[in-house]
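K.L.:
sequence plus the predicted model coming up.
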Amino acid sequence: MKIKYFYFSIFLALFSCNKIKETAKSTINKSGEIVSKSGAEFADGLKKGVDETFKNELILSDQLKKENIEVGKLDYENDDVNGNKVKIYLIFKKPINKKITVKLLDSEKKEYARIDDTLIANENQSKNIEWNFGKTFIQSRGFIKIE
């Protein structure tokens, strides 16, 4: 009789260990899933915060606003080899052929670089426009003014 209890105890111990092992495994998997989702959300939030903190704001002159120009994506790139560039996606509601000046302003709105150009586009045309400021480093917080 004692041998039956002994084998029954071993069976229960093995079954319980396996059950505990499966429960622990499931809990670890769920925890890992939650942590990875939280980590991804944290990283996305951090990137968004950095992007909003360190970005240039575009200022379009009142005269150009009257031309019904819409501004899309604004981007800039600092590249020692190919020059430092401002890239802007513009949408033109009316045709335009106008001389403009693109100015880089620091966070206190003090000018530190400029380029003169001619803006040419047809009605309802959109395009990416790029201005190369050469070796002038484009600051990460400031303004880009087009007038």
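P.N.:
Alright, I've got the coordinates.

K.L.:
from here on, just use CA atoms for contacts and neighbour counts.
P.N.:
Fine.

K.L.:
need the single longest helix in this protein, by residues.
P.N.:
In terms of residue count, the longest helix belonging to the chain (DSSP state H) is helix 2-53.

K.L.:
what does stretch 101-110 contact?
P.N.:
Residues from elsewhere that reach stretch 101-110, judged by C-alpha atoms under 8 Å, 6 or more residues apart in numbering: 111-117, 138-139, 141-147.

K.L.:
same for the longest helix of the chain, what does it pack against?
P.N.:
Under the contact definition 3 or more C-alpha pairs under 8 Å, 6 or more residues apart in numbering; DSSP states H and E, helix 2-53 sits against no other helix or strand.

K.L.:
what residues sit buried inside the helix or strand just after that helix?
P.N.:
Using DSSP states H and E, the helix or strand that follows helix 2-53 towards the C-terminus is strand 56-60. Buried positions in strand 56-60, judged by neighbour count with 16 or more other C-alpha atoms under 10 Å: 56-58, 60.

K.L.:
from those, pick the one nearest Ile96.
P.N.:
Set against Ile96, the nearest of those by C-alpha to C-alpha is Leu60 (14.8 Å).

K.L.:
show me what contacts the closest one?
P.N.:
Contacts of Leu60 by C-alpha under 8 Å, 6+ apart are 145-147.

K.L.:
I'd like these as a markdown table, with distance to Leu104 and secondary structure appended.
P.N.:
Output for the contacts of Leu60, formatted as a markdown table (distance: C-alpha to C-alpha, whole Å; DSSP: H, G, I helix; E, B strand; the rest coil):
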| residue | distance to Leu104 | secondary structure |
| --- | --- | --- |
| Lys145 | 7 | strand |
| Ile146 | 9 | strand |
| Glu147 | 12 | coil |
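
K.L.:
comparison target, given below:
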Amino acid sequence: MKNLLIILLASLLSGGCKCVTNTAKKAINKTGEVVGEGSSEFVKGVAKGVENTLECSVTVSDELKLKGVSFGRFFISKDSGSKDNKLTVYLIFGKEFAGNISAKVFDAKGTEYGRAVVNIAAHSNEAKYTDFIFDQRTDVESKSRFVLE
């Protein structure tokens, strides 16, 4: 009888431990899930914050517009160093185009502080991402304005 009681008690304790272990695992998994979602939202928020902080703009010269050039999205990133000196623009060509397109960057006061030129050949109704890489000393500032000519 004493042995039966010991076996029964041991069974209850081992089953109870499994229940506690499973509950702990579930809690850890749920915590990891919540932290993962929070981290993802944090990263998205930081990226959006950087985008909003720079608040740069791009315009296309009238001359390029007459040649059928327009653009969609653009973004600014680092080339190979630690400075934001690369402008990537999704260019749209309404007409056949062959030639140079230059990008000039101006600060918030209108002072030019960088230029980059790219030679492009594109067919009518073609669109593609194009990188304008400025001098390594160029670091795109907040509220800068890019002009494509």
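P.N.:
Structure received. On a predicted model such as this, the values are computed, not experimentally measured, just so you know.

K.L.:
coming back round to it: just the buried residues out of the contacts of stretch 101-110 of structure 1, in PyMOL syntax.
P.N.:
Restricted to buried positions by 16+ other C-alpha under 10 Å, the PyMOL selection for those reads:
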select buried, resi 114+138+139+141+142+143+144+145+146+147
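
K.L.:
identify those among the contacts of stretch 101-110 of structure 1 that sit within strands.
P.N.:
111-117, 142-146 (DSSP state E).

K.L.:
how near is the spatially most central residue of structure 2 to Arg145 of structure 2?
P.N.:
For structure 2, Ala47 is the residue whose C-alpha lies nearest the centre (C-alpha atoms, centre = their mean; 6.0 Å). Per C-alpha to C-alpha, to the nearest Å, Ala47 of structure 2 is found 20 Å from Arg145 of structure 2.

K.L.:
nearest residue to Glu130 of structure 1 other than its sequence neighbours?
P.N.:
Of all residues not flanking Glu130 of structure 1 in the chain, Lys87 sits nearest, at 4.4 Å (C-alpha to C-alpha, 6 or more residues apart in numbering).

K.L.:
buried ones in the helix or strand encompassing that neighbour, by neighbour count?
P.N.:
Assigned by DSSP H and E, Lys87 of structure 1 belongs to strand 85-92. Across strand 85-92 of structure 1, burial judged by 16+ other C-alpha under 10 Å covers 85-86, 88, 90-92.

K.L.:
for Lys94 of structure 1, helix, strand, or coil?
P.N.:
Counting by DSSP: H, G, I helix; E, B strand; the rest coil, the backbone at Lys94 of structure 1 sits in coil.

K.L.:
residues contacting it?
P.N.:
Each residue near Lys94 of structure 1 by C-alpha under 8 Å, 6+ apart is listed here: 67-69, 122-124.

K.L.:
which of these does structure 2 keep?
P.N.:
Conservation of these in structure 2, assessed by both residues aligned by TM-score structural alignment, their matches' C-alpha atoms under 8 Å: retained contacts are 67-69, 122-124.

K.L.:
now restrict those to buried residues only.
P.N.:
Ile69.

K.L.:
nearest to Glu52 of structure 1, of the kept ones among the contacts of Lys94 of structure 1?
P.N.:
Using C-alpha to C-alpha, the kept ones among the contacts of Lys94 of structure 1 come closest to Glu52 of structure 1 at Ile69, 23.5 Å.

K.L.:
so what's the closest residue to that closest one other than its chain neighbours up against?
P.N.:
Leaving aside its sequence neighbours, Ile69 of structure 1 sits nearest to Phe92 (C-alpha to C-alpha, 6+ apart; 4.8 Å). Phe92 of structure 1 sits next to 67-70, 121-126 when contact means C-alpha under 8 Å, 6+ apart.

K.L.:
quick revisit: isn't the residue nearest to Glu130 of structure 1 up against Trp131?
P.N.:
Yes. Counting by C-alpha atoms under 8 Å, Trp131 is a contact partner of Lys87 of structure 1 at 6.6 Å.
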